[in-house]
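Peer 1: have a look; sequence and predicted model below, questions after that.
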Amino acid sequence: MRDLGAGFRYLLKGQRWVARHGRSYGFGLVPGLITLVLYAAVLVALALWGEDAVTWATPFADDWSSPWAGLFRGFLTAVLFALSLLLAVVTFTAVTLLIGQPFYENLSEKVDRDVSPDGHAPESGLPLWRELWISARDSLRIVARAALWGVLLFGCGFIPVVGQTVVPVVGVFVTGFFLTEELTAVALQRRSVELRTRLALLRSRKTLVWGFGAPLAAAFLVPFVAVFLMPGAVAGATLMARDLLDEETREDGEKGDQAATTLPRPPSGSPSPGR
């Protein structure tokens, strides 16, 4: 429970950081707005022409008697839209981070410099095209994992009672875990921490990750909220990444001669970052 609260505090600290750095916040909004417009266009298209697409894909139902063909195609249209909406929520962060890679790299570096006792921000040393390739490759792997969970949870949603109570809660925590992976990847990739090691780090501190990611996942269900929280989420994830790697952090980025404080250490046996 202690880590659960710590994870939520990182989310709040990230929002406070961007509130104090208005210019970084403004630039951080651009990728989210672009992604929101793209996703909204796709969902509107599905709402308008989804039924036509389902009708085209199910010619075998043309000869069914009424009302079975309509009910069957209506059900498939609803499933198509629901799965698309779920996929949009799960992939929103990945696509936004990919579109906004330069923006969020810059924001994350500023957070690192602000809170590091020596004012240093780790750098990957890789060219931009290489960073974009690694980010896209890892994002696809995470989206594939999240999609499998999404299909499983969607199927479980038809179980009476459990599907309407337990499954939505589990879905928020699962989505929160993958959101946190995507967000912490901005800072961890600059430290040359590979995907497998990142996942191991997050699994070793699940309650910390859930405390950060679950509230964010719930908020991201509202697209406009996701756009405005995204810059602060990247900032908070950078702070949490420093915790996961046991790096010294100046609390709230305060300057001066104040002694640096060390955030809680991961449990013994936690994996160390690797290339």
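Peer 2: Yep, that arrived.
Peer 1: CA only for contacts and neighbour counts going forward, please
Peer 2: OK.
Peer 1: what about residue 158, which helix or strand?
Peer 2: Using DSSP states H and E, residue 158 sits within no helix or strand.
Peer 1: and residue 30, what does it touch?
Peer 2: The contact partners of residue 30, taken as C-alpha atoms under 8 Å, 6 or more residues apart in numbering, are residue 100.
Peer 1: gap between the helix or strand where it lies and the chain center?
Peer 2: Using DSSP H and E, residue 30 maps to helix 22-57. Taking C-alpha atoms, centre = their mean, to the nearest Å, the mean C-alpha location of helix 22-57 is offset from the chain mean by 17 Å.
Peer 1: pasting the second one now:
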Amino acid sequence: MQTAIPAKPGSRRIGSFLSEFGSGVGLLFRGLAVYGRSPLLVLLGIVPAMISGALYLAGLGTLVYFADELAALITPFADDWSDGPRQLLRLVAGFALLGLGGLLGVLTFTAITLVIGDPFYEKISERVEERYGGVPDEVELSFWRSLRRSLADAARLLGRSVLFGIPLFVAGFVPLVGQFVVPVIAAMVGGWFLAMGLVGVPFQRRGLRLAQRQRALRARRPLTLGFGVAVFLCFLIPLGAVLLTPAAVAGATLLARRTLDQPTDRRSSTPATSIGTASPGTA
């Protein structure tokens, strides 16, 4: 009889990370299923995303149209180079600009869409909460107070995303690294900030602000990254952000409940216990 060889600690950690990451991806699909069961919510949820989508599509088209001029503007030192190296550098610069524009576009699109569609997305999130047991000690906020908080938190997240985006933009000039490594890092960074923004609605419902949101998600980092990266990649698909933002809000509500140790299974969806006695950072 052969003795089983125990798995190495490193292998267990990788396996645990991948399992949590996969569960995070699954939350997006669960959100899509929950949201898709209500045709009225589908229509209401798409309207704000369509408004934002039209604005951002025009902005992206403008960026693509002027990419050559912008690449030349940020590389004036190459004006005296021979044609081959100059064109290669400016091609790389153009792709770096488009990559930075795409990253910031996805992040700002989500923030703006959530502000425009706050009443609709609040209703979608509320339906998900009710389905899995509701919210203990729900905090009622007026529309204007909720809007001010959303704008303030969105501004902080966007500021931080720009700080990460600038080094990625610079790294995009490095051959091979800029074309293969940077996109992967950008998906991870963009996914993290997307998840942070999308869970704003359910966290505000519990009276929890951005700092508490961060602690809760950091405690379940692989789960958060799995959800965020899945949303980020879907948003890169043409019309993906327009069609999937409401589903992402539903999935983010499930993510918030999971990070706060509240039920996400209807079989165990008894009324959730108060989170006032538990720190979100230890969820």
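Peer 2: That came through, no problem. Being a predicted model, the structure only gives us computed values, none of them experimental.
Peer 1: tell me, what residue is most central in the second structure?
Peer 2: residue 194 (1.7 Å; C-alpha atoms, centre = their mean).
Peer 1: now residue 21 of the second structure. Nearest residue, chain neighbours left out?
Peer 2: Counting by C-alpha to C-alpha, 6 or more residues apart in numbering, residue 21 of the second structure lies nearest to residue 226, which is 4.2 Å off, once chain neighbours are set aside.
Peer 1: which helix or strand contains the one you found?
Peer 2: Per DSSP H and E: helix 221-236 holds residue 226 of the second structure.
Peer 1: show me the helices in the first structure, by range?
Peer 2: Secondary structure of the first structure (DSSP state H): helices at 2-20, 22-57, 68-99, 101-115, 128-156, 162-190, 195-204, 206-220, 223-244.
Peer 1: kindly reformat these as JSON lines containing distance to residue 271 of the first structure.
Peer 2: Formatted as JSON lines, those follow (distance: least, C-alpha to C-alpha, whole Å):
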{"stretch": "helix 2-20", "distance to residue 271 of the first structure": "18"}
{"stretch": "helix 22-57", "distance to residue 271 of the first structure": "31"}
{"stretch": "helix 68-99", "distance to residue 271 of the first structure": "24"}
{"stretch": "helix 101-115", "distance to residue 271 of the first structure": "22"}
{"stretch": "helix 128-156", "distance to residue 271 of the first structure": "19"}
{"stretch": "helix 162-190", "distance to residue 271 of the first structure": "14"}
{"stretch": "helix 195-204", "distance to residue 271 of the first structure": "6"}
{"stretch": "helix 206-220", "distance to residue 271 of the first structure": "14"}
{"stretch": "helix 223-244", "distance to residue 271 of the first structure": "10"}
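Peer 1: nearest to residue 273 of the first structure, of those?
Peer 2: helix 195-204 (6.1 Å; C-alpha to C-alpha).
Peer 1: which residues in the second structure does that closest one match up with?
Peer 2: Under TM-score structural alignment, the match for helix 195-204 of the first structure in the second structure covers residues 210-219.
Peer 1: that stretch vs the first structure, average offset?
Peer 2: By mean C-alpha distance after the TM-score superposition for the first structure, the fitted stretch 210-219 of the second structure averages 0.9 Å away from its aligned residues in the first structure.
Peer 1: list of residues touching that stretch?
Peer 2: Contacts with stretch 210-219 of the second structure, where a contact means C-alpha under 8 Å, 6+ apart, come from 153, 196, 199, 200, 203, 224, 259, 260, 280, 281, 282, 283.
Peer 1: what do we get in the first structure for residue 46 of the second structure?
Peer 2: In the first structure, residue 46 of the second structure lands on residue 29 (TM-score structural alignment).
Peer 1: thought its match was touching residue 232?
Peer 2: No: the criterion here is C-alpha atoms under 8 Å, and residue 29 of the first structure misses it with residue 232 at 9.9 Å.
Peer 1: who has more neighbours, those two?
Peer 2: residue 232 (25 against 21; other C-alpha atoms under 10 Å).
Peer 1: now the counterpart of that one in the second structure. Nearest residue, chain neighbours left out?
Peer 2: Under the alignment defined by TM-score structural alignment, residue 232 of the first structure corresponds to residue 247 in the second structure. Of all residues not flanking residue 247 of the second structure in the chain, residue 32 sits nearest, at 4.5 Å (C-alpha to C-alpha, 6+ apart).
Peer 1: the one you found matches what in the first structure?
Peer 2: Alignment note (TM-score structural alignment): residue 32 of the second structure maps to residue 15 of the first structure.
Peer 1: check contacts around its match.
Peer 2: Neighbouring residues of residue 15 of the first structure by C-alpha under 8 Å, 6+ apart: 229, 231, 232, 233, 235, 236.
Peer 1: then residue 193 of the second structure?
Peer 2: With contacts defined as C-alpha under 8 Å, 6+ apart, residue 193 of the second structure is in contact with 107, 157, 161, 228.
Peer 1: counterpart of the last one in the first structure?
Peer 2: So the one you mean is residue 228 of the second structure. Match for residue 228 of the second structure (TM-score structural alignment): residue 213.
Peer 1: count the neighbours of residue 261 of the first structure for me.
Peer 2: 12.
Peer 1: tell me if I'm right that residue 116 of the first structure and residue 242 touch.
Peer 2: No: using C-alpha under 8 Å, residue 116 of the first structure is not in contact with residue 242; the gap is 9.4 Å.
Peer 1: and of the contacts of residue 15 of the first structure, the nearest to residue 25 of the first structure?
Peer 2: Of these, the one sitting nearest to residue 25 of the first structure (C-alpha to C-alpha) turns out to be residue 231, at 5.9 Å.
Peer 1: the closest one and residue 22 touch, don't they?
Peer 2: No: in this structure, residue 231 of the first structure is not within contact of residue 22 by C-alpha under 8 Å, at 10.5 Å.
Peer 1: tell me the one of the contacts of residue 193 of the second structure nearest residue 84 of the second structure?
Peer 2: Using C-alpha to C-alpha, those come closest to residue 84 of the second structure at residue 161, 33.9 Å.
Peer 1: if we can go back for a sec, who's in contact with the residue nearest to residue 21 of the second structure?
Peer 2: Residue 226 of the second structure is in contact with 20, 21, 22, 23, 24, 25, counting by C-alpha under 8 Å, 6+ apart.
Peer 1: same thing but 10 Å
Peer 2: Residue 226 of the second structure makes contact with 17-28, 188, 191-192, 195 under the criterion C-alpha atoms under 10 Å, 6 or more residues apart in numbering.
Peer 1: since we're on residue 152 of the second structure, how many residues are nearby?
Peer 2: Other residues near residue 152 of the second structure number 12, with proximity taken as other C-alpha under 10 Å.
Peer 1: same thing with residue 85 of the second structure?
Peer 2: Neighbourhood size, residue 85 of the second structure [other C-alpha under 10 Å]: 11.
Peer 1: having no further points to raise, I will conclude here.
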